[in-house]
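Peer 1: Coordinates only, no sequence provided:
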């Protein structure tokens, strides 16, 4: 019997803690990830701004695995065979499984015609080095008006201001800023961005790009030194390639028990999957953390022939978006506020979360 955890996301980190507390005798357990470290995206803006060191934003998967008695393999899964219950890796290894769980996150893919001009920061382990190179370029341009695009654009702006660079960052979004938030939050974040010196182009999108300029659909031309593309999430290609159940976008499709539809020995959690019962649920770390609470219990339950627990997402959750200079935008339902206390709360939540996995 062997259990394979693919990826080091929120849910699999919790699995490692669960295994450490209550080891499974006579079970071969593996964790496979393309990098030894898992980088925590909740602290990416703080790292970009220079508030956190690299060691504060990453978790040593190899060390965590060894402490839990789990075999760590630094490799990437390229294909899944459902009939043979095997995983094929980039290094050419074939790994058998009784149960496999995917917690690999999502990717960000810009249009292929622009790929030579884009900065690649996903998978997450690419982020730290790429953003350090990018935050001091001559003409920084960020595309994407969601939380990650806004947060990173503001963090680059804050870093440049502190380090004597021109605050000439441009953010381009095809909608308003924070389109999935309340109109109050959207209006407030626009005011904050403009006040901090971030140039915002709303309700417009990139039409053309060459090695020196971005031209928007509405005809605005602006210089760039490569573009940070932070639009919506894209799935890993292995689910479709392996003929696993997928939603219309290619994310692994699961039941409320986090088991792949029709394949109960395959589990999924976090941004790499879509819950069939909640197809419009945002790809958000808040839900991944909640799914982590039941994933390992369900894996063990399945192996023991027990009924698996179901996941129901909460209707409202606390959202904290860093805006630079140790301030943050706090949202809960329709309540929105921007101040230093919100950043202090975000910092405490993030650092407390990381401590659980760094000891």
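Peer 2: Looks like it arrived, so ask away. On a predicted model such as this, the values are computed, not experimentally measured, just so you know.
Peer 1: use CA for all of it now, contacts and neighbours both
Peer 2: Fine.
Peer 1: Surely residue 259 touches residue 267?
Peer 2: Yes: assessed by Cα atoms under 8 Å, residue 259 is found in contact with residue 267 at 4.3 Å.
Peer 1: Let me know the secondary structure of residue 3.
Peer 2: Using DSSP: H, G, I helix; E, B strand; the rest coil, the structure places residue 3 in strand.
Peer 1: What separation is there between it and residue 179?
Peer 2: 40 Å (Cα to Cα, to the nearest Å).
Peer 1: Please apply the same query to residue 16.
Peer 2: 36 Å.
Peer 1: Looking at the two, which is more packed in?
Peer 2: Per other Cα atoms under 10 Å, whichever of residue 16 and residue 179 has more neighbours is residue 16, with 26 against 15.
Peer 1: what secondary structure does the more buried one sit in?
Peer 2: Using three-state DSSP, the structure places residue 16 in helix.
Peer 1: OK, contacts around the closest residue to it other than its chain neighbours?
Peer 2: Of all residues not flanking residue 16 in the chain, residue 68 sits nearest, at 6.1 Å (Cα to Cα, 6 or more residues apart in numbering). By Cα atoms under 8 Å, 6 or more residues apart in numbering, the contact list for residue 68 reads 16, 17, 19, 20, 23.
Peer 1: Pretty sure the first one sits against residue 64.
Peer 2: Yep, that's residue 16 we're talking about. Yes: if you go by Cα under 8 Å, residue 16 and residue 64 touch, sitting 6.9 Å apart.
Peer 1: from the middle of its chain, how far away would stretch 145-165 be?
Peer 2: Its chain's C-alpha centre and that of stretch 145-165 lie 18 Å apart, by Cα atoms, centre = their mean, to the nearest Å.
Peer 1: contact partners of that stretch?
Peer 2: 44-46, 48-50, 135-136, 142-144, 166-180, 193, 196-198, 230-232, 321-325.
Peer 1: dump the residue contacts of residue 327.
Peer 2: 338, 339, 340, 341, 342, 343, 344.
Peer 1: And here is the other one:
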């Protein structure tokens, strides 16, 4: 989509991907404020829609159908997405602390991180139960429970129960019963050994719903043989049972905790005014009562003048008023009061394709209600899944750039001296001896090369491919180090080449800090340091490094050196080119990109050491030219050929669907110039796996030739070192013309 040409001067951060934020961000994507950098920080790349979660548990929906793909949506909307967990905020300095990132600075902050059942007040609850939230641990537990039931003995009774009698507890229990019965019946197995329980406190089930709804569900629970334990206050949980305040015991093999929700602890620790349940107290503008630059919505927020249940229907309705007030706050305009509805339509499923609806004192039920609910839920999710390109700007209008003559070129485009100094002071000290570097800043770095060593040097630079500066810094560093590791050299030092988009000093400083701290994380793990570089401002972010390495002449690996019979070993899976090309078009699933990033963040350091010590005959890193292009370089002029085993190629999740859809990297067509080296490509022309051969890689793995008698041991050592997909993908053959054949 069209990038905002106005330099960013303010930073709006959304914490959490809850329903209110999802709606607000969807609406903001259609009319983004000019000159504002927008960041979403969430610990999940795909966030669940609560209304469809019971349907997922019951097997009516797939995972993707009930999850909003935040990563994909943010790419579409031009919003920076950070996958991380928030651990604190500092309202005084206006910063956000995350588990795996440097601090983020903000001008305006919105919080929608949800709530979870409180497991801390009852002894044993944390150790022996699973909460209905967060959803990911619940779904992981549910997969495990299904496996245990299906692999278990039908003669062994299993008691499954929830503590809590609200809508979420009832829906989850009915959905689990439905799915387990369906799975067992499909294999013609008995279901009578499964026993289901719902444990309520002093109140009846479904508090907050009218008597008609409660009576309908009491009949359903009775028909489904789900035992309801009322007036049971849990005092303690032990392995396999819950104990009441009066000493009564209910035997439960599986316990799901669905009591009243609480907020995270870090808002109160930061000094925000919070309720006893840890939720942020907000006024009628969804604005923190204690910190006006902070807004909150969804389950994490308590509207002091309009208390409402923690329900998705209220969170969704808060999205639009939250956005209006955030936009007003950014430009200093008057905020608008929001009064949530008193009555609302409630649609609760019963596990099977049947649901109960209610609004105020009215209630009705049936299969048609489930179909109605399904239609509403699917329509809501299509707002995010059916992403289309935003309309182009109105013809004839001019893009406005504030102070167009103020941004200089040449040396005038450098990042300011004070900004640079502040960032450099936050980098780790150099671990090795440098004559002159950042420890003694001068016009150039000075390195003393030890006697008998060869200086190995490489440079790489490219545009930003992921809107997470800290991760991008790591990926760029890994990518630049690849050439050094491919040659069996030991990295020594690095210099950075950075170009940052025009923005306010505060935003530029944060971005530069995240980029260089990310790179330094990688460099520190390799025991090298950043010793210099160059920064500038430009139209887009680019990052690169010149890497210096040292090597003994006799240990130097090159692309040449292949020997007949060698096994070709690859250390990482393929697919980054097509995945990120698809991501730029908002066509890649968020989890595909998240997993691809993990591969890109893995250093080739240990792989290089293992291959060098094993006496590899030749080695290269797989980058822009793709697997076939780099293999061709190894074969060129050798008089040897190679056989590739297509079925052995390790592939990143999602890469093949993207290739089948024709979503290629822009470099892919140029890499096809190497297809002439394959002497039997026509036999596999209908196999999309062949397209992997031309897919350019970023921070890709190593491709090495190892003698056949060493190959198995080398692969085992690589896998033990964390390169879990390392494998042999072919062999070198004694044939001329540098030809490659596919098998």
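Peer 2: Okay, I see it. Bear in mind the structure is a predicted one, so any value in this text is a computation, not a measurement.
Peer 1: quick revisit: of the contacts of residue 68 of the first structure, which qualify as buried by neighbour count?
Peer 2: For those, a burial check counting by 16 or more other Cα atoms under 10 Å picks out 16, 17, 19, 20.
Peer 1: what lines up against the second one once you look at the second structure?
Peer 2: In the second structure, the residue equivalent to residue 17 of the first structure is residue 26, according to TM-score structural alignment.
Peer 1: roughly how far apart are that match and residue 323 of the second structure?
Peer 2: According to Cα to Cα, residue 26 of the second structure stands 10 Å off from residue 323 of the second structure.
Peer 1: Next: residue 702 of the second structure.
Peer 2: 47 Å.
Peer 1: Same drill for those two, tell me which one is more crowded.
Peer 2: The neighbour count for residue 702 of the second structure versus residue 323, taken as other Cα under 10 Å, is higher for residue 702 (24 against 20).
Peer 1: ok, how many other residues are close to the closest residue in space to that one that isn't next to it in sequence?
Peer 2: Closest residue to residue 702 of the second structure apart from its sequence neighbours, by Cα to Cα, 6+ apart: residue 621 at 4.3 Å. Neighbour count of residue 621 of the second structure, defined by other Cα under 10 Å: 29.
Peer 1: same question, residue 30 of the second structure
Peer 2: So residue 30 of the second structure, with other Cα under 10 Å, has 11 neighbours.
Peer 1: State the helix or strand in which residue 40 of the second structure lies.
Peer 2: Secondary structure assignment for residue 40 of the second structure, by DSSP states H and E: strand 36-42.
Peer 1: matching residues in the first structure for that strand?
Peer 2: Aligned using TM-score structural alignment, strand 36-42 of the second structure spans residues 27-33 in the first structure.
Peer 1: And the equivalent of residue 155 of the first structure over in the second structure, how close does it get to residue 727 of the second structure?
Peer 2: Mapped onto the second structure by TM-score structural alignment, residue 155 of the first structure lines up with residue 175. The span separating residue 175 of the second structure from residue 727 of the second structure equals 42 Å under the rule Cα to Cα.
Peer 1: Could you do residue 578 of the second structure as well?
Peer 2: Residue 578 of the second structure is 22 Å from residue 727 of the second structure, by Cα to Cα.
Peer 1: These two: who's more crowded?
Peer 2: For residue 578 of the second structure versus residue 727, neighbours defined as other Cα under 10 Å are more numerous around residue 578 (30 against 24).
Peer 1: What's the more buried one aligned with over in the first structure?
Peer 2: Checking with TM-score structural alignment, residue 578 of the second structure has no match.
Peer 1: With the one 10 residues further on instead?
Peer 2: In the superposition onto the first structure, residue 588 of the second structure corresponds to no residue when matched by TM-score structural alignment.
Peer 1: Which stretch of the first structure lines up against stretch 343-355 of the second structure?
Peer 2: Using TM-score structural alignment, stretch 343-355 of the second structure lines up with residues 316-328 of the first structure.
Peer 1: buried set for the matching stretch?
Peer 2: Buried positions in stretch 316-328 of the first structure, judged by neighbour count with 16+ other Cα under 10 Å: 319, 320, 321, 322, 323, 324, 325, 326, 327, 328.
Peer 1: and if you look at stretch 218-226 of the first structure?
Peer 2: Buried residues in stretch 218-226 of the first structure, defined by neighbour count with 16+ other Cα under 10 Å: 223, 224, 225, 226.
Peer 1: Repeat that for stretch 213-223 of the second structure.
Peer 2: By neighbour count on 16+ other Cα under 10 Å, the buried set for stretch 213-223 of the second structure is 213, 214, 217, 218, 221.
Peer 1: Make CSV out of the residues you listed and add secondary structure and distance to residue 613 of the second structure.
Peer 2: Putting these into CSV (DSSP: H, G, I helix; E, B strand; the rest coil; distance: Cα to Cα, whole Å) gives the following:
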residue, secondary structure, distance to residue 613 of the second structure
213, helix, 70
214, helix, 70
217, helix, 68
218, helix, 69
221, helix, 65
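Peer 1: Am I right that the residue nearest to residue 702 of the second structure is in contact with residue 480?
Peer 2: No: contact criterion Cα under 8 Å: residue 621 of the second structure and residue 480 do not qualify, at 10.4 Å.
Peer 1: Now residue 471 of the second structure: closest residue in space, sequence neighbours ignored.
Peer 2: Closest residue in space to residue 471 of the second structure, ignoring its immediate chain neighbours: residue 518 at 6.2 Å, by Cα to Cα, 6+ apart.
Peer 1: Residue 341 of the first structure now?
Peer 2: Residue nearest to residue 341 of the first structure in three dimensions, not counting chain neighbours: residue 327, with 7.3 Å by Cα to Cα, 6+ apart.
Peer 1: Report how many residues lie close to the aligned residue in the first structure for residue 373 of the second structure.
Peer 2: Superposed on the first structure with TM-score structural alignment, residue 373 of the second structure falls opposite residue 346. Close neighbours of residue 346 of the first structure, defined as other Cα under 10 Å, add up to 24.
Peer 1: can you check residue 278 of the first structure too?
Peer 2: Number of residues near residue 278 of the first structure (other Cα under 10 Å) recorded here: 13.
Peer 1: Okay, buried residues for the stretch of helix or strand residue 152 of the first structure belongs to please.
Peer 2: Assigned by DSSP H and E, residue 152 of the first structure falls within helix 147-162. Across helix 147-162 of the first structure, burial judged by 16+ other Cα under 10 Å covers 147-161.
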